[in-house]
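Chemist: Just to be clear, the model below is a prediction. Sequence and coordinates:
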Amino acid sequence: MVMKQANTTRSTHVPVIIVGGGQAGLSASYFLQQENIEHLVLEKNTLMHGWKHERWDSFTLVTPNWQCDLPGHPYTGDDPDGFMNHAEVVEYLNAFAEKVKAPVHEGVTVYSVSCDTKGLYSVATSEGNYTADQIIVCSGGYHIPVIPRMAERLPEEITQIHSAQYKNAAQLPEGGVLVVGAGQSGAQIAEDLHLEGRKVYLATGDSPRVARFYRGKDVVRWLDDMGYYRMSVDHHPLGKNVRSNTNHYVTGRDGGRDIDLRKFATEGMELYGLMTDYQEGELVFQPDLEEHLDTADATYNNINSRIDQWIEQQGVETDEGPSVYKPVWKPESERTRLNLAESGITSVIWSIGYRPDFSWLDASVFNGQGHPQHQRGVTGQPGLYFLGLPWLHTWGSGRFSGVREDAEFLIDKIFAYQEQLDEHCADQGVECQKITESA
C-alpha cells in the first residue's frame, strides 16, 4: 500500500506508527523494514534533535565507544576504548540515520493518540489525522525540564537556565555560577565551568559516583565482563525501582577520568547540601553535604569491591591490586545559608532532571508518577509499546548499547500481532481498510 497524505477530512491508515525520531525510533524502523512492515515515524523536531541541540559543547559520552551498537551500525572507529565528543556523536547518529532511511515526517507534533473499542488507534497530528493498528512510543522519558517554583522568587537580574540549555561558560554573564544538582549532567557542567575558571557553587544531592578506571581497565569493561549489562530489570536486586535511580557521575572528557567533588572543593569550588529554599536574599540548604559525599564514595568503593571479588573468583591477573578511595577533603561544617548578593552569583543552572509528559497518550498504562507500566516495552494495552526508556529491560535500554536488542524483541511481538490482525481480516472475508473516514 502507498500511504496517502493526510488531510482534515480523511485519516491515512498506517499499520505501525512510531512516535519519536531518536535512536529508539530509528532502531524500531530498522527492524520493521527487515520484516517488511509498513510504518511511519513522526518526529516533532528533526531526527536526533536532543543529541544535536541539548548537549553542552564539551559533552562526551560517559560510556566507551565500543558500547555503541545501534542496529547495523556498531562503532567501527579507531578508538573503541575512547569516548566520542559531541560532534562525533552527532556524526555517528547521522550515519545511522542515513543507513536506516526511515519513512519519517519531521516537524510533526502528535497532539493525541487514542484507541477505540475495536483496537484501532487514532493519531491526531499537526499535519492531519492517522489511524494505526500499533503504536511504538519512542519519545523518551525526559520531556519537561524540572525547575522548582522557588526559581520565581530569585532576583530578576539572576540568569537562570536548565542544564538542557547549557552550552558553555561564555553564554553566562560574568560572576559566580550556582549549579543545582550533582547528577551526571550537573557534575559534568560544574566541572566544565570550574575548568573555565568560573567560581562555582554546587548544591549536591544523593547522586552516586563511580570510578572511571580501576585495576587497569575501564570500570565499564569490568562490569560488562561481570555480566551486569545483561542483567534484566526483573533480576536486578532493586527490581523495577532501579528505573528511578540517579545515574552515577563520571566523565569521558580528556580520555576519561573520575569526577571527585572533594577535589574540586580543594581547588575553590564551594559545595553545599540539598538546596530547599530562598528566603530574604539567602539560599537555604539542608545540612547533608557530608552525607552526600560519604554516600557517593561508599558506592564508588562498593563497585570496586565487587570488581575485586569477581577478579579473585575468576582468577584474573592484574597489574594493579585492590584499593579504597580515601577522601581528599571534608567539610569543616555544614553551611545551610548563603547570601545571594554577597556571593557574587549571577547565574543559576538547574540540573535536577526532567519529568515525563505523556498527556497526549490516552491509555490506562501509567503509574502515579506518570511513568508507563510495561514488561520489556509491552504494555497491557494490545498494540501499544514503549522503546528507549531507561531500564526498559537492561541498563543499556536507554543507551546506544541496549536499544538494538530491545527493538528487535518488540518488532517480533509487533510482527506476530500484525499477523493475527491479518488472519482476523481473512477470517471475516474482508479486506482490511487502509484509508478510513475520520470521525
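Modeler: That came through fine. Numbering: from 1, shown residues only.
Chemist: CA only for contacts and neighbour counts going forward, please
Modeler: Will do.
Chemist: which stretches of the stretch 51-200 of the chain form helices?
Modeler: Assigned by DSSP state H, counting those that start in this stretch, the helices in the stretch 51-200 of the chain fall at 86-100, 184-195.
Chemist: So which of the ones you listed is the most surrounded?
Modeler: helix 184-195 (a mean of 21; mean count of other CA atoms under 10 Å).
Chemist: Check the offset of that one from the chain's centre.
Modeler: Between the centre of helix 184-195 and the centre of its chain there are 18 Å (CA atoms, centre = their mean, to the nearest Å).
Chemist: cool, stretch 321-332 as well?
Modeler: Computed by CA atoms, centre = their mean, the separation of stretch 321-332 from the middle of its chain amounts to 30 Å.
Chemist: Mind giving me the packing neighbours of the helix or strand hosting Ser27?
Modeler: With the criterion set as DSSP states H and E, the secondary-structure element containing Ser27 is helix 23-34. The elements that helix 23-34 packs onto, with contact taken as 3 or more CA pairs under 8 Å, 6 or more residues apart in numbering; DSSP states H and E, are strand 10-19, strand 39-43, helix 86-100, helix 403-428.
Chemist: Of the ones you listed, which is nearest Phe366?
Modeler: Distance to Phe366, taken as CA to CA, is lowest for strand 10-19 among the helices and strands packed on helix 23-34, at 17.2 Å.
Chemist: Presented hereafter is structure B, for comparison with structure A:
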Amino acid sequence: MSGPEEVPVVIVGGGQAGLSVSWFLVRDGVQHVVVEANTAAHEWADSRWDSFTLVTPNWHCRLPGYAYAGSDPDGFMTREEVVDWLAGYVASFSPPLVEHTRVTSVAEHEDGGFTVTAEGPGGVRSWSAAQVVLATGGYHVPIVPSWAPSLDPSVAQVQSADYERPDQLPEGAVLVVGSGQSGAQIAEDLHLAGRQVHLALGDAPRVARTYRGRDTMTWLAQMGLYDTPVASYPGGLAAREKTNHYVTGRDGGRDIDLRRFAAEGMRLYGMLADGAGTLLRFLPTAESALDDADRVYNSICRDIDAYVEREGIDAPPGSPYEPVWRPGSETTTLDLAEAGVGSIVWAIGYRPDYRFVRVGAFDGSGRPTHTRGVSAVPGLSFVGLPWLHTWGSGRFLGVAADAEHVADHVVAAVRGDLAAPGVGRS
C-alpha cells in the first residue's frame, strides 16, 4: 500500500446523509471523497422488503438541491421509487464517490487530523484528512437475544433487514418479534398474505395515518414538531432512545391496528422474555402495550385538535380511537412445534458499531457524543443519526438542515475560519 492520499475531507457513508453533506461541499468547492462500502444509498434496495413503502408523505422527501417533484406529494413512494429518486439525486450533482470500498479504520494523527483506511477491489487504500464526517447511521448490528442459538434449529431465524416477502420463509406460522415500524409492517405483510402470524409486542407507540382531513405527519410538520431540538423535547436527550410510531404507507396509507389484526386471527403476546428448544416465554404485557400505543395515538390526535382550534383552521371533526378488540387473557408461553411455527423474524432493533473509529468520541454504550453532529474531537462529525438534532433528523425531511450545519462547520474548519456565517447556528 502506498502512502495516504491527501484530501481535506472524508465522508464515510454514501447514504442520503453523507450525500447531503457532499452536496454542500461540492457547492462550496471543498475537495472531499465519499467512501461507501457498497453503492450509494444501497440500503434502500438491500434492507427493505418487497412491499415496503415510505411511512412519511412524499413531500417530506427533500434533500439539498433536490426535492420530490412527482404527481403524488401526499402519497408514499415504494422501495423501487425511493431507489430511483435517490439515483436521480446522485446524478444531479455527481458527488466524488468511492464505492465498494469499506472503511476499516479511522485513526487520529498525533499532530491533528485523521488517517482513514479502507479495503476495496484494488486492495487497501487510505486517506489523510483534516475532517472526517461519519455518515454511517446508527443502525449497524441487529439485536438478537443471547439465547437465540438455543432455539430448535429447525425453526428458521431471519433478521428484519433480510426479510423480503412471505414466500421467502418456510411453510408454517411465523413469529415476528418486535412491534416497531419494521416489525408491525412485516407482521402486516405476512398477515395479508394469509400466513398465521404470532407477534411479540414491544413498547412502540402508534399514530393515526390521517386525522381531520390531513396526514398526521403533515399536521405534525405544520405544528413544528419535526423542528424541535432534542434538548427542548420532553425528556431531553432520552428522546434519542425512543422507538418510532408504527403506521404504514401501503395501499395509499392507513393505520396499523394490531387489535384488528388480532380479531382477524393474528396472535398477540407481550414482550418476549426467553426461550430454549421450541418453548418461548413472554411477559404478560400485551394488553398494556396495546393500551399504551393507543394512548399515544389519541394524545397526538388531541394535540392536533388543540392546534386546529388555536389556529382557527377549518378541518373536519375528529374522534378518539376506540379499541376494536381486547385480549381475553395474557398468553405467556408458546411452543413453536405445537403452533407450527417454522420461522422467526427478529425486529427488535439495532445497536451502533463504531469499533472501526479509533477516536474517543463515544459514550460508555458506544454511542456518539456530539452537539448537533459536531463532536468534541476536532475534525470529527456525525450526520444521519436518529434525533441528531430534531425528530426530523432521521427522516428525509430533516437531513438537509443537519447536513448543512455539519457542512458549514467542516467548510469553516478547512478554511481556517470557525467564526464563518452559519457555523453553530441553531
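Modeler: Alright, I've got the coordinates. The model shown is predicted, which means the values in this text are computed figures rather than measured ones.
Chemist: which residue numbers in the second structure go with the helix holding Ser27 of the first structure?
Modeler: Alignment of helix 23-34 of the first structure against the second structure: residues 16-27, by TM-score structural alignment.
Chemist: buried ones in that stretch?
Modeler: Within stretch 16-27 of the second structure, the residues that qualify as buried are 16-26, counting by 16 or more other CA atoms under 10 Å.
Chemist: quick revisit: how far apart are the helix holding Ser27 of the first structure and its match in the second structure?
Modeler: Superposed on the second structure, helix 23-34 of the first structure shows a mean distance to its aligned partners of 0.7 Å (mean CA distance after the TM-score superposition for the first structure).
Chemist: neighbouring contacts of stretch 215-228 of the second structure?
Modeler: The set of residues that contact stretch 215-228 of the second structure without belonging to it, under CA atoms under 8 Å, 6 or more residues apart in numbering, is 56-57, 74, 207-210, 304, 307, 390-392, 398.
Chemist: let's see it at 7 Å
Modeler: For stretch 215-228 of the second structure, contacts defined as CA atoms under 7 Å, 6 or more residues apart in numbering pick out 56, 208-210, 304, 390-392.
Chemist: now stretch 86-96 of the second structure
Modeler: Residues from elsewhere that reach stretch 86-96 of the second structure, judged by CA under 7 Å, 6+ apart: 22, 33-34, 41, 66.
Chemist: Name the nearest of those residues relative to Glu99 of the second structure.
Modeler: In terms of CA to CA, no member of those lies closer to Glu99 of the second structure than Val34, at 8.1 Å.
Chemist: Hmm, Val9 and that closest one touching each other?
Modeler: No. Applying CA atoms under 7 Å, one finds Val34 of the second structure not in contact with Val9, separated by 8.8 Å.
Chemist: picking up where we left off before, in JSON lines: the helices of the stretch 51-200 of the first structure, plus distance to Ser112 of the first structure.
Modeler: As requested, the helices of the stretch 51-200 of the first structure are arranged in JSON lines below (distance: least, CA to CA, whole Å):
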{"stretch": "helix 86-100", "distance to Ser112 of the first structure": "26"}
{"stretch": "helix 184-195", "distance to Ser112 of the first structure": "31"}
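Chemist: Looking at the ones you listed, which is nearest to Leu384 of the first structure?
Modeler: Taking CA to CA, helix 86-100 is the member of these nearest to Leu384 of the first structure, at 22.7 Å.
Chemist: Which residue numbers in the second structure does the closest one align to?
Modeler: Following TM-score structural alignment, the aligned partner range for helix 86-100 of the first structure in the second structure is 79-93.
Chemist: mean shift of that stretch relative to the first structure?
Modeler: With mean CA distance after the TM-score superposition for the first structure, stretch 79-93 of the second structure averages 0.8 Å from its match.
Chemist: could you give me the residues in the first structure that stretch 211-227 of the second structure aligns onto?
Modeler: With TM-score structural alignment applied, stretch 211-227 of the second structure matches the range 214-230 in the first structure.
Chemist: Endpoint to endpoint, the matching stretch covers what distance?
Modeler: Counting by CA to CA, to the nearest Å, you get 21 Å between the two ends of stretch 214-230 of the first structure.
Chemist: go on, stretch 198-210 of the first structure?
Modeler: 25 Å.
Chemist: Likewise for stretch 335-346 of the first structure?
Modeler: Using CA to CA, the gap from the first to the last residue of stretch 335-346 of the first structure comes to 20 Å.
Chemist: on that earlier part again, out of the contacts of stretch 215-228 of the second structure, which are inside helices?
Modeler: If you go by DSSP state H, the contacts of stretch 215-228 of the second structure have Ile304 in helices.
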